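Student: Mind folding the following:
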Amino acid sequence: MKMNLLAVGDVVGDRGIAFLGQRLRPLKKLKNIEITVVNGENASGVGITPRQAEELFQAGADLITLGNHTWNRREIVRFLDENPYIFRPANYPPQNPGRGWGIYDTGKLRLRVVNLIGRLGMDFGPDNPFLEINRILAQDTADFTVVDFHAEATSEKLAMAYYLDGRVSVLFGTHTHVQTADERVLPKGTGYITDLGMTGPVESVLGIRVDQSVDTFLGNPTGRYETAPGDYKMECAIFELDTDTGLCSGVERLRIL
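Tutor: Sure, this is the predicted structure:
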């Protein structure tokens, strides 16, 4: 039996959440999506609040993953402990609030979702994600395993994908907000894309006003970053999963305007 899993790139700001609310459910119906994973770490620009997490669930997300801005909105801390369907990176120190992976039981199958963060190009030193994923995969069992690898370097994402090929069903990258055109099924059956992209403004630099980003690179003083105005897009990928093998049989990359 085949089933479709939808992974949605980093949602930027309240307008990104609103756009997701307009586009996500029609897409799920059109493409017969059974499970939806949304990266929400930029729902506040940097970070996410409990209100915004609830709005992502209301928009149609079944599971929410985060990243390097997990702690920017401190009010999310208790929510991470209380809600089993939102995940911060698993290779953060173990004393951190929340969980880095979990089992989502649909009643028909068990989906293990894992949130990892890369180490290259980040401003801090999380634990080694390659070692952490081994510890996670040794625990519990599931029909499918899906990994959101929130990382800067394409080399780190690709290396992780090949390291896990045939051991997980899907690995998709998040964080760069730029959709890559390398979606495919790897040789041993893992579905992969280096970066999903973002759900945010089309005319922007990673969701931020163009003039502010240009000023930053010019070395000019800037105020607090603001989400760019204009039309929005939702970038995502659909992974066709095979219940007989627990692996992926196809990947479709999408940009919804």
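Student: alpha carbons only for contacts and neighbour counts from here, please
Tutor: Noted.
Student: And the helices in this protein?
Tutor: In the chain, the segments counted as helices under DSSP state H are 13-31, 50-59, 76-82, 129-137, 154-164, 210-218.
Student: Among those helices, which comes closest to Gly121?
Tutor: Shortest distance between Gly121 and these, using CA to CA, is found for helix 154-164: 10.2 Å.
Student: Now distance to Glu235 and mean neighbour count too, for the helices of the chain, in a markdown table please.
Tutor: Putting the helices of the chain into a markdown table (distance: least, CA to CA, whole Å; neighbours: other CA atoms under 10 Å) gives the following:
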| stretch | distance to Glu235 | mean neighbour count |
| --- | --- | --- |
| helix 13-31 | 10 | 17 |
| helix 50-59 | 15 | 17 |
| helix 76-82 | 25 | 16 |
| helix 129-137 | 25 | 15 |
| helix 154-164 | 18 | 17 |
| helix 210-218 | 19 | 14 |
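Student: To check against the first, give me the structure of this:
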Amino acid sequence: MQILCIGDVVGSHGCDFLRRTLPAFKRTKGIDVVIANGENSSGGNGITPASANHLLDSGVDIITTGNHTYRRREFYDYIDESDCVIRPANFPPEAPGKGMTVLDLGRTQIAVINLMGNVYLDEHLACPFRTLDTLLKTPDLPKICIVDFHAEATGEKRAFGYYADGRVSAVFGTHTHVQTADETVLPKGTGYITDVGMTGPIESVLGVRAELVIKKQISKMPVRFDFADGPCKLDCILFDIDEKTGLTRSTERFSLR
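Tutor: The predicted structure follows:
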């Protein structure tokens, strides 16, 4: 089973580049399932029904999110009704949407879990480690289970990877928009990468025009961020998963340009 996980898709440029790039890459690599983090995919900030539909229509099967999930109120009903878009499972149960979904491919099923870290983000959320324990007790949970861990601190991400090792198929980190070079198969068979990276403008600071981020850093005053223009990249990781065991056989990291 070839499962592709794509780093945070940023703005309309990221969405358009994904649409141009993904279909051919799926054919070349024989990809069965595509999971993408879309929490920054709208033209302004956050994610909207339009940007979610754009990703799904472009070949993404499941969209995960993160700390910007609820920036756009028009998205609340959409995520509440969707089986293809999920939010971090450790948000309060009153929050719209759900934190896990199951994709049925006919011959097999794949569970996708979305969790968010506490360190440097929101320590008021439920513990992602304990939330994972609860979700893994779900009756009839598929053998193949992929986790998007949306977190800031590399230490928290690494610890979570080892905590999940052997209990899920793969863990891919999102949120920092910077692809790490530590893709691996952990000792008990879980595929892992600390952060899969970003899909969006290359000449930018996390997708934003560099001069705006520099201005904020120097002035310490509020600055309206706009997404950068120019050539884009699509950062992703491909997990080769054994359908019988649900564990990862190999990982391959890409940055498509």
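Student: Any chance of TSV for the helices of the first structure, columns distance to Gly189 of the first structure?
Tutor: Converted to TSV, those look like this (distance: least, CA to CA, whole Å):
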stretch	distance to Gly189 of the first structure
helix 13-31	21
helix 50-59	29
helix 76-82	32
helix 129-137	17
helix 154-164	10
helix 210-218	39
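Student: List just the one of these that sits closest to Leu120 of the first structure.
Tutor: Minimum separation from Leu120 of the first structure across the helices of the first structure (CA to CA) falls at helix 154-164, 7.3 Å.
Student: and the closest one, what does it pack onto?
Tutor: Using 3 or more CA pairs under 8 Å, 6 or more residues apart in numbering; DSSP states H and E as the contact definition, helix 154-164 of the first structure packs against no other helix or strand.
Student: Spatially central residue for the second structure, please.
Tutor: For the second structure, the residue whose C-alpha lies nearest the mean C-alpha position (CA atoms, centre = their mean) is Asn37; its distance is 3.2 Å.
Student: my guess is it contacts Ile6, does it?
Tutor: Yes. A contact is recorded between Asn37 of the second structure and Ile6 when judged using CA atoms under 8 Å, the distance being 6.5 Å.
Student: first vs last residue of stretch 32-49 of the second structure, how far apart are they?
Tutor: From its first residue to its last, stretch 32-49 of the second structure covers 24 Å (CA to CA, to the nearest Å).
Student: Distance from the chain centre to that stretch, please.
Tutor: 9 Å (CA atoms, centre = their mean, to the nearest Å).
Student: What span of the first structure is stretch 210-217 of the second structure aligned with?
Tutor: Alignment of stretch 210-217 of the second structure against the first structure: residues 210-217, by TM-score structural alignment.
Student: returning to that earlier point: and the residue nearest to the centre of the second structure, what pairs with it in the first structure?
Tutor: For Asn37 of the second structure, the residue aligned by TM-score structural alignment is Asn39.
Student: residues contacting its match?
Tutor: The contact partners of Asn39 of the first structure, taken as CA atoms under 8 Å, 6 or more residues apart in numbering, are Val8, Gly9, Asp10, Val11, Ile64, Thr65, Leu66, Thr174.
Student: Try it again at 10 Å.
Tutor: Counting by CA atoms under 10 Å, 6 or more residues apart in numbering, Asn39 of the first structure makes contact with 7-12, 56, 61, 63-67, 86-87, 115, 148, 150, 174-175, 196, 198-199.
Student: Run through the residues that contact the closest residue to Asp182 of the first structure other than its chain neighbours.
Tutor: Counting by CA to CA, 6 or more residues apart in numbering, Asp182 of the first structure lies nearest to Ile193, which is 5.7 Å off, once chain neighbours are set aside. Contacts were defined as CA under 10 Å, 6+ apart; by that measure Ile193 of the first structure touches 157-158, 161, 170-174, 179-186, 236-237, 251-253.
Student: PyMOL command for the buried members of those residues?
Tutor: Selecting the buried subset of these in PyMOL, with 16 or more other CA atoms under 10 Å as the burial test, is done by:
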select buried, resi 157+158+161+170+171+172+173+174+179+183+184+185+186+236+237+251+253
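Student: Can you flag which of the contacts of Ile193 of the first structure belong to strands?
Tutor: With strands defined by DSSP state E, the entries of the contacts of Ile193 of the first structure inside them are Val170, Leu171, Phe172, Gly173, Thr174, Arg184, Val185, Cys236, Ala237, Val251, Glu252, Arg253.
Student: Kindly reformat those residues as CSV containing distance to Val214 of the first structure.
Tutor: Listed next are those as CSV, based on distance: CA to CA, whole Å:
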residue, distance to Val214 of the first structure
Val170, 35
Leu171, 32
Phe172, 29
Gly173, 25
Thr174, 23
Arg184, 34
Val185, 37
Cys236, 27
Ala237, 30
Val251, 35
Glu252, 33
Arg253, 29
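Student: what two of the residues you listed are the furthest from one another?
Tutor: Farthest pair in those, by CA to CA: Thr174 and Val185, 17.6 Å.
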